[in-house]
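Trainee: Need a 3D model of the following:
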Amino acid sequence: MDAEQESRWAAAQAIGVGEDLVPAALRHLEFLAAVDRRRWLYEGPLLHRAIRRYKACWLPLLAKHNEAAVADEPLVVPLDCEWIWHCHRLNPTRYVKDCKRLYGRMLDSKNVRSSIHAKSKDQSEKVWTELYPGEPFELEYTSPSDDSVYVDDGTAGGISYDLISAVKRQSTFVYQVGTPNMHDRRFLEDALARYKGFLYLIKMNQEKGMNLFRVPTYDVDLMWHTHQLNSVAYCNDMLCLLGKVLEHDDTDDDRAEGKKLDTGFSGTTEQFENSFGVRYWKAGAMYRGSLPSPVTSIPQIFSTSEDDSVSGADKAEKHLTILETTVVELHLQIVDIKNLPSSIPEKSVYVWFTKTKPDAFIRDGGRLDIFTKTGKSIGAGFQCEPTGDLILTVMIDQAYFGASSSSKKPEPLGKVSISVEELTQHDSKLSFERWFELKTCGAYAGSPPVSLRVAASCTVARQAPHVLGMDHIRELVGVTKSSKQPFQLAEFTENKWSFNNSNSSITLDLKPSKDGCINELKYDNKLIKLYRGRRLAYELKCCSQHAEDTAAVTAVKFSAEHPYGKAVALVAAAAVVGAWSWKAPR
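Mentor: As a prediction, the model looks like this:
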């Protein structure tokens, strides 16, 4: 940052926010995850019933509670009503108008608790039952999908906002922000600072009379959503900052090049970086792509009781997790270069990055252009293991000296080493931007030192996807780090998989079931299903050729935490019967 950019950044950080958004964002993420375990609230008859309950039951109850507390404890909102309320509040101007038209004032969330955070629901459930006899306090998947909702025609018909469309838009948001990175306080604290920078740009544009469409990254958007959920604080903060309530327009989802969202994001990136001298693109904050195709629309229901005994299948699972590989996402951008020898054309230089230690995710490295010389500010995003060093080598393209591309190879000018471990360790800020002095080589070894300005950001380390190789041997084996000796986890006999020290078994059936499952294993409060092809987290979406991969099988784990399934391993083989051995993730 130069002095002017530092001044702008300081002004942005002084913007007042009437809520502590970092812990609020963590609660927000927990709520979104709870709703995602109840995807029947995304569409269908139970969504329609939830909307009726919200309009006819929750809003009138909240209005009573805003006038005078209806319970000694904070009022608890049923989860289905909270989800609809959540989506309504994310259009703050419409929410304010609807509340004022129906109740004469904005309905606040003060002294209200989410059902997933409340210590007790007893008082709230009692008040609810007295007001709405026959209507359950909590709406569950097994609830009858009838129309027995207590109906107040004035309230139910007084909201013109299309809540079904709002739910559809918001149901995809949890996938974009449901990553380990978003739960890291360091990441969220930086997200709050970036959100304030985003608001500063909007204020600056307004003061100049410019109506520009500014597009947030997903870390900024998480903070923006969290801010809006405290409706009164958000409106007060925006009136103080802008003199009006800032609209949140999430209706445009066309990301095609040249469209409103694409040009708006490019403009926001340019303005953010020019205004503050810091990068807008950030690892873990960018669009993750469209949602993977689900394996089922029907949740697996599990009992909440815990079995203290540990089955052989659980023991096998614990053995397998010993062999984890961790991975981080890295975003790297070369911002500038200085002290370049005058004999070298500026546009002839670029950077090639590699990694010192063998890495399961990086093979040959890649090319990075220098922003100030090319104007390309995107950089490179990639995955790697959180070990070793990145080697950045400044290369000189000999084509700028009149040599044909085939006659002379690019010549190295110098290199710099950057520690990946330093960037990813627990006390790191997960990002930096600074100058590095190159170690020059070859004919330029005696020249004045050349420096490279590098911007890097990374996610927190997470478990890498498991990829399993399969041979035609009828046993499942594993290896521990301590002994290095293989041991049998399960054996395939008489058309069943039998786990050691366990009564768990699985009957082989290669005929797909209605949901496409070709095999399943039940044990304790868990279920493992095998599906042909790459599914969920293993789905390849880079091109249409990867839509199907019949030579692969995905293991999907179902549990109370993941009722719609979580991909836990990819079996890279054409046959299901065989021995599974661990291979490095690709």
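Trainee: going forward, measure contacts and count neighbours with C-alpha atoms only.
Mentor: Fine.
Trainee: How many residues are close by the residue lying closest to Lys203 once chain neighbours are set aside?
Mentor: With C-alpha to C-alpha, 6 or more residues apart in numbering as the criterion, Lys203 has its nearest non-adjacent residue at 6.2 Å, and that residue is Leu242. Neighbour count for Leu242, taken as other C-alpha atoms under 10 Å: 17.
Trainee: Please tell me I have it right and Leu242 contacts Asn205.
Mentor: No - shown here, Leu242 and Asn205 do not form a contact pair, counting by C-alpha atoms under 8 Å, at 10.5 Å.
Trainee: Taking the centroid of this protein, which residue is nearest it?
Mentor: Nearest to the geometric centre of the chain sits Val177, at 3.0 Å (C-alpha atoms, centre = their mean).
Trainee: Contacts only, for that one.
Mentor: 29, 218-219, 222 (C-alpha atoms under 8 Å, 6 or more residues apart in numbering).
Trainee: Would you mind listing which of these are buried?
Mentor: Among the contacts of Val177, those buried by neighbour count (16 or more other C-alpha atoms under 10 Å) are 29, 218-219, 222.
Trainee: Distance to Ala579 and secondary structure for the residues you listed - can I get that in a markdown table?
Mentor: Compiled in a markdown table, these are given as follows (distance: C-alpha to C-alpha, whole Å; DSSP: H, G, I helix; E, B strand; the rest coil):
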| residue | distance to Ala579 | secondary structure |
| --- | --- | --- |
| Leu29 | 39 | helix |
| Tyr218 | 41 | helix |
| Asp219 | 42 | helix |
| Leu222 | 44 | helix |
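Trainee: ok, which pair from the residues you listed is furthest apart?
Mentor: Leu29 and Tyr218 (12.6 Å; C-alpha to C-alpha).
Trainee: one more to put side by side:
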Amino acid sequence: MDEKQAARWAAAQREVEVGVDLVTAARRQLQFLAAVDCRRWFYEGPLLDRAIRRYKACWLPLLAKHTEAAVVVGPLVVPLDCEWIWHCHRLNPVQYIRDCKKVYGRILDNNKIESSTQTELKAQSVKVWTELYPEEPFELEYTSSSHTATDVNSEVAEGISYDLVSAVKRQTSFYYQVGTPTMYDQRFLEQASARYKGFLYLIKMNQEKGMQLFRVPTYDVDLMWHTHQLHPVTYRNDMLKLLGRVLEHDDTDADRSEGKKLDVGFTGTTEQFESTFGVRYWKAGAMYRGNLPSPVTSTPHVFRREAGNGHGSGKAENHLSVLGSTTVELYLQIVDIKNLPSSIPKETVYVLFAKSQPDNFISNSGRLDISAITGKSIGAGFQCEPTGDIVLTLMVDHGSKKSEQIGKVSMPFEELMGRDYKLSFEKWFELKVHGRYVTSPISLRVAASCTVPTMAQHVLRMIRMEPFSLKTCLLPHSFKDPKMSSWISFVDDYGTELIRLQIREHKAKNGMDFIQELVGIVKSSKKQFRLAEFKENKWALTDSSISIVDDSKASNGADGCILQLQGDNTMIKLYRGRRLEYQRKCCNHHSEDESAITAVRFSADFPYGKAISLLDTESELIMVDENWFILPWIVISFLFMYAKGKDGARLLAGTMVRRM
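Mentor: Below is the predicted model:
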């Protein structure tokens, strides 16, 4: 950022006035969107139609009355379904103002209105609602009828010409893009607010030059833009002061293909933002996450929210000690270089990046070109652990000869994650130069940004260990029985064994039948413990926090579920293929990956399911996102892969599950 760019950035922060605390309001918007996403019956179908009718017939008239003379002491609470339609209506500010003025003669603002997600003190609002609309419930639930008891006033219906069904449809995927831990972070939101002002300043500059350019926001900027628009009177006043008009929010373009309007607009916005302010537009945690994953069900599963999180630990889980790690998404760009010796052609230099210590996510170094040389604002985005240093090595390509190292510099992760840093930086780093270039104070301008740390996924591989191999010598001799199956070891990426499992048989008390048991052993105790037992033609988990549902219908569900597990106020269903968070985003050809089994947890917070683990039956690899489910998933995966019935078919909960 040179002096002119710094002056423009300061002008943007000073001249773009926003009469809303965007950071606080944005966090509330995220909480609201999360609540709506748990009620997807507001997204489409008969209940969406009813919500729109209630919005027109009930909420807007009540809001108009309240803005003239308060109908309750304190804020008026809006029903969630009406708030959702109101939310989508306000995101077209020009149309919302037009509709309000046509029907009510003024803009209906959100002043002294409270979301039902922010307060439980809604008794007065419910009382007023019931008095005005005695046959209309305050909240619209999934089991509610699609019939609206209150007729929509024809004048209101005709006055609001905006296609609210289409408006809702365009917003249904927004929460997937912004509902991440990073978006809730105070530092990230404060920077997003500043970037939003920079975005508006570009529009102001273009307008003053008579240029009509389609500018495309990143998702952190778009979250702030949405937040601003949800305060319609303030947004109108701020835009009139800045631009002399109400800025439209065009969300109708969704085609991100190369060369299309959205792609061209984003490229142009990136170039203008970076050249104007000297600040990178690309930012970790703010970019497009890919298409919304296909749902596993359209029917929500209802749970008691007050009953806890639904995944306590059973006795069996206490045998396993798991050390968790964290991960971040890092975006890295080499912006410029200075003091490069004149003997080195600029176009021959590049930068290698790596971690200074072993990292679960980065095994090799990567290459970055220098943006100022290539003329392209291109960096690298990747996952890594937020520890150690990022090592940058400047290289020169000698063509047919081996590339030569010029120098290197280490950047501590503390520069991004420390208390005084804001998850991003852009600054010069002087290299420690080697050999003949030691007298040259070469520096690299580096831009880096990262997301907040989240728990890393556990990845374990299954390894077959023959009963009499040297690797099993740690086991007591009495356990090495030829009737036993091979031991299966579960190891992490470093080759460290977490646990090993084996199926063994012993005679029942009647002396006639054989009982199969699944036993486990960990190196810390060297003592076997039972994890599951096969009896009555089905496997049952032992001392676990979850159980296999004894219901043949559960394995042939209408939603494609092949097995169901039950916990305390939670349910886990297994589906073939990569589902939800595990769905591949590179293309659509992997969506029905039959070598995979995904476990999806349903709870009060995730009524439509959250993918928590995956089994790849081809590579014999498992992935687990939640620590409490590591041992149960190890057991389920083992049984799915290796437990056999008398006919050789694989048995699980009485269901014939054949290896794919």
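Trainee: Would you pull the TM-score for this pair?
Mentor: The TM-score (TM-score structural alignment, normalised by the length of the first structure) is 0.92; 570 aligned residues with a C-alpha RMSD of 2.5 Å.
Trainee: ok, back up a step: please produce TSV containing the contacts of Val177 of the first structure, extended by distance to Met106 of the first structure.
Mentor: Shown next, in TSV, are these (distance: C-alpha to C-alpha, whole Å):
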residue	distance to Met106 of the first structure
Leu29	25
Tyr218	28
Asp219	28
Leu222	23
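Trainee: Could you list the buried residues of the helix or strand hosting Met204 of the first structure?
Mentor: Using DSSP states H and E, Met204 of the first structure sits within helix 185-207. For helix 185-207 of the first structure, burial by neighbour count (16+ other C-alpha under 10 Å) applies to 186-203.
Trainee: Kindly report the same for stretch 53-72 of the second structure.
Mentor: Neighbour-count burial for stretch 53-72 of the second structure [16+ other C-alpha under 10 Å]: 53-64, 66-67, 71.
Trainee: Over to stretch 243-260 of the first structure?
Mentor: For stretch 243-260 of the first structure, the neighbour count (16+ other C-alpha under 10 Å) marks 245-246, 260 as buried.
Trainee: for the buried ones among the contacts of Val177 of the first structure, which one is nearest Gln545 of the first structure?
Mentor: Set against Gln545 of the first structure, the nearest of these by C-alpha to C-alpha is Tyr218 (28.8 Å).
Trainee: What residue in the second structure is paired with the closest one?
Mentor: Using TM-score structural alignment, the partner of Tyr218 of the first structure in the second structure is Tyr219.
Trainee: so what's that match up against?
Mentor: Shown here is Tyr219 of the second structure, whose contacts under the criterion C-alpha under 8 Å, 6+ apart are 177-178, 286-288.
Trainee: mind checking the SS state of Glu520 of the first structure?
Mentor: Secondary structure state of Glu520 of the first structure, per DSSP: H, G, I helix; E, B strand; the rest coil, is strand.
Trainee: Equivalent analysis for His117 of the first structure, please.
Mentor: Following three-state DSSP, we place His117 of the first structure in the coil state.
Trainee: Tell me how far it lies from Ala547 of the first structure.
Mentor: 40 Å (C-alpha to C-alpha, to the nearest Å).
Trainee: Then Ser348 of the first structure?
Mentor: Distance, Ser348 of the first structure to Ala547 of the first structure, by C-alpha to C-alpha: 39 Å.
Trainee: And Cys458 of the first structure, what's its match in the second structure?
Mentor: For Cys458 of the first structure, the residue aligned by TM-score structural alignment is Cys450.
Trainee: Quickly find the element holding Ile463 of the second structure.
Mentor: Going by DSSP H and E, Ile463 of the second structure is in strand 458-465.
Trainee: other SSEs contacting that strand?
Mentor: With contacts taken as 3 or more C-alpha pairs under 8 Å, 6 or more residues apart in numbering; DSSP states H and E, strand 458-465 of the second structure sits against strand 487-491, strand 621-624.
Trainee: Report the angle between it and strand 487-491.
Mentor: Interaxial angle of strand 458-465 of the second structure relative to strand 487-491 (axes from the mean of the first three to the mean of the last three C-alpha atoms, to 10 degrees): 150 degrees.
Trainee: quick one: contacts for Val600 of the second structure?
Mentor: By C-alpha under 8 Å, 6+ apart, the residues touching Val600 of the second structure are 572-575, 609-613.
Trainee: How many residues are close by His403 of the first structure?
Mentor: Not quite, residue 403 of the first structure is Ala, not His. By the criterion of other C-alpha under 10 Å, Ala403 of the first structure has 12 neighbours.
Trainee: Can you give me the separation between it and Thr374 of the first structure?
Mentor: For Ala403 of the first structure, the distance to Thr374 of the first structure - C-alpha to C-alpha - is 21 Å.
Trainee: got it, and Gly578 of the first structure?
Mentor: Counting by C-alpha to C-alpha - Gly578 of the first structure and Thr374 of the first structure are separated by 52 Å.
Trainee: Sweet, I'm off.
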